[in-house]
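Trainee: Sequence and predicted structure below; questions after.
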Amino acid sequence: MVIGSNRDGRFGPVVADWLLSRLRPRADLDVDVIDLAATDLPTALTSRPSPDVAAELARVSPKLAAADAFVVLTPEYNHSYPAALKSLIDWHYAEWQAKPVALVSYGGVSGGLRAVEHLRQVFAELHAVTIRDTVSFHNAGSHFDEEGRHRDPAVADAAARRMVDQLVWWARALRTAKEEHPYTA
């Protein structure tokens, strides 16, 4: 899972904790988290990263490479997704290829869906497969209580389960396909 916001006072950890409580008990998943608030990748891409950037890439890139699938959690900022998420995506290429990506979003009236649609285009360019079903939280703060519990868990849980079931199916199918026929972009 990638927590795509690094903004002070962000709401992402609330949604991430809720989603992780649904993912971690599943026997068919081994969940690792990359929290962009704990990652320091610059937005300026260079062919020769500085030692600090190289160290950060050495910490993050193996996690992305090892993953069979991704859940990307994004807020919507200015009708799109955050710069920190774009930076993580852009510093990597092969790590995303031929892997499925599920998208979870939150925000105001749109629930982050404009950010999701932008991410679909970016991941398509990277030869990743985005899962059609998403989980989105419109006016996100109103869906969770003070302890971070969802106020209507049955609906949200069903949407998350459907999305993750599809993610697992795609992860297995693409892993098998790549074992039989290595993917080349």
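Mentor: Received, thanks.
Trainee: going forward, measure contacts and count neighbours with C-alpha atoms only.
Mentor: Will do.
Trainee: Tell me which helix or strand residue 73 sits in.
Mentor: strand 70-75 (DSSP states H and E).
Trainee: Quick check: next helix or strand after that strand?
Mentor: Assigned by DSSP H and E, the successor of strand 70-75 is helix 83-90.
Trainee: and that following helix, which residues are buried?
Mentor: 84, 85, 87, 88, 89 (16 or more other Cα atoms under 10 Å).
Trainee: Identify the residues contacting the first one.
Mentor: Residues touching residue 84, when contacts are defined by Cα atoms under 8 Å, 6 or more residues apart in numbering, comprise 4, 5, 6, 36, 41, 43.
Trainee: quick one: it from residue 167, how far?
Mentor: From residue 84 across to residue 167, the span is 24 Å (Cα to Cα, to the nearest Å).
Trainee: and if you look at residue 108?
Mentor: From residue 108 over to residue 167 (counting by Cα to Cα), the distance is 26 Å.
Trainee: what packs against the strand ranked longest in the chain?
Mentor: Longest strand in the chain by number of residues, with DSSP state E as the criterion: strand 100-107. Strand 100-107 sits against strand 70-75, helix 113-125, strand 129-130, strand 135-138, helix 153-180, with contacts defined as 3 or more Cα pairs under 8 Å, 6 or more residues apart in numbering; DSSP states H and E.
Trainee: take a look at this one as well, against the first:
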Amino acid sequence: MNSKIKLILIYGGKDEEGLCPALVKWASEVIAQRAEFEFCVIELDDLVISPDTAEHVQRHESLRHLAKADAFLIVTSEQSNGYPAELKAFIDQVSVRWHARPVAFIGYGEESGGMRAIDQLRQVLAGQHAVPICNFVSFPNPRALIDESGVMRQPDQTRLPMARMLVQLNWWARALKAARDQVSYELVS
């Protein structure tokens, strides 16, 4: 089983501090150095379907590509002790694409570093038959970690938790992919 795992990094929602792009850039650089993943980065705004928009067909096509994903990594802020509403709307819109696929998280914001948002998202995604993994990366007070130009001040400090999370995500993705290949999840859900 030497094939690469198709990993989709999803981010978006309102980010008043503008930290998400820096975290996505950092995460993308770390993932790009790993041989086990074939990944792409998708912004939520590019995927949420609004039936009265001209981009409906194009967005629908992008959502179909999500069905080929083996695993997901969600970068989320914490807002008012919870996750962004746009993220929940997206999860609900593409519910079947989560089935029997692992999901990892990078959280940021407030004192908890996004932990409350991650905890809530784990419950939401488990309800969608996804497999939220235990390891995560958290950035409490992320403003202190990112300089004025949007670059991580101490990127090595967070590489170990990220590496642990990616190893666990890869394991779950391979195990669940093998199970889906053996028996379609739709037959058991």
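Mentor: The structure has been received and is ready for your questions. Source: prediction; values computed, not measured.
Trainee: Let me see the TM-score of these two.
Mentor: The TM-score (TM-score structural alignment, normalised by the length of structure 1) is 0.88; 179 aligned residues with a Cα RMSD of 1.9 Å.
Trainee: Which members of the contacts of residue 84 of structure 1 occur in helices, if any?
Mentor: The members of the contacts of residue 84 of structure 1 all map outside helices under DSSP state H.
Trainee: Hmm, residue 42 of structure 1 is touching residue 87, no?
Mentor: Yes - using Cα atoms under 8 Å, residue 42 of structure 1 is in contact with residue 87, at 6.7 Å.
Trainee: Any idea how many residues pack against residue 108 of structure 2?
Mentor: Per other Cα atoms under 10 Å, the neighbour tally for residue 108 of structure 2 reads 28.
Trainee: re the thing from before, distance between the strand holding residue 73 of structure 1 and the chain's centre?
Mentor: The chain centroid and the centroid of strand 70-75 of structure 1 are separated by 3 Å under Cα atoms, centre = their mean, to the nearest Å.
Trainee: quick one: that strand aligns where in structure 2?
Mentor: Using TM-score structural alignment, strand 70-75 of structure 1 corresponds to residues 72-77 of structure 2.
Trainee: Tell me which of the helices and strands packed on strand 100-107 of structure 1 sits most buried.
Mentor: The highest mean neighbour count among these, using mean count of other Cα atoms under 10 Å, belongs to strand 70-75: a mean of 25.
Trainee: How about residue 33 of structure 1: what's its closest non-neighbour residue?
Mentor: Nearest non-adjacent residue to residue 33 of structure 1, counting by Cα to Cα, 6 or more residues apart in numbering: residue 1, 4.8 Å away.
Trainee: And the residue nearest the centre of structure 2, how far from residue 108 of structure 2?
Mentor: Central residue of structure 2 (Cα atoms, centre = their mean): residue 74, 1.7 Å from the mean position. Per Cα to Cα, residue 74 of structure 2 is found 11 Å from residue 108 of structure 2.
Trainee: okay but residue 64 of structure 1 is in contact with residue 95, surely?
Mentor: Yes - if you go by Cα under 8 Å, residue 64 of structure 1 and residue 95 touch, sitting 5.6 Å apart.
Trainee: Tell me who's in contact with residue 94 of structure 2.
Mentor: Contacts of residue 94 of structure 2 (Cα under 8 Å, 6+ apart): residue 63.
Trainee: just residue 144 of structure 1 next, same as before
Mentor: 150, 151.
Trainee: Alignment lookup: it to structure 2.
Mentor: Match for residue 144 of structure 1 (TM-score structural alignment): residue 146.
Trainee: Likewise for residue 32 of structure 1?
Mentor: By TM-score structural alignment, residue 32 of structure 1 lines up with residue 40.
Trainee: Quick one: work out the angle between the helix or strand its match falls within and helix 159-182.
Mentor: Residue 40 of structure 2 is part of strand 37-43 when elements are defined by DSSP H and E. Interaxial angle, strand 37-43 of structure 2 versus helix 159-182 (axes from the mean of the first three to the mean of the last three Cα atoms, to 10 degrees): 100 degrees.
Trainee: which strands and helices sit next to the following helix or strand past strand 37-43 of structure 2?
Mentor: Later in the chain than strand 37-43 of structure 2, the nearest helix or strand by DSSP H and E is helix 56-66. On a contact count with 3+ Cα pairs under 8 Å, 6+ apart, helix 56-66 of structure 2 meets no helix or strand.
Trainee: at 10 Å what do you get?
Mentor: On a contact count with 3 or more Cα pairs under 10 Å, 6 or more residues apart in numbering; DSSP states H and E, helix 56-66 of structure 2 meets strand 5-11.
Trainee: After the strand it packs on, which helix or strand is next? Please name it.
Mentor: That would be, after strand 5-11 of structure 2 and using DSSP H and E, helix 20-32.
Trainee: Need the contact partners of that following helix.
Mentor: Residues from elsewhere that reach helix 20-32 of structure 2, judged by Cα atoms under 10 Å, 6 or more residues apart in numbering: 7, 9-15, 37-41, 43, 73-77, 106-108, 139, 142, 145-147, 149-152, 155, 158-159, 162-163, 166.
Trainee: what's the answer for stretch 124-132 of structure 1, then?
Mentor: For stretch 124-132 of structure 1, contacts defined as Cα under 10 Å, 6+ apart pick out 69-71, 89-90, 92-103, 116, 119-123, 163-164, 166-167, 170-171, 174, 183-185.
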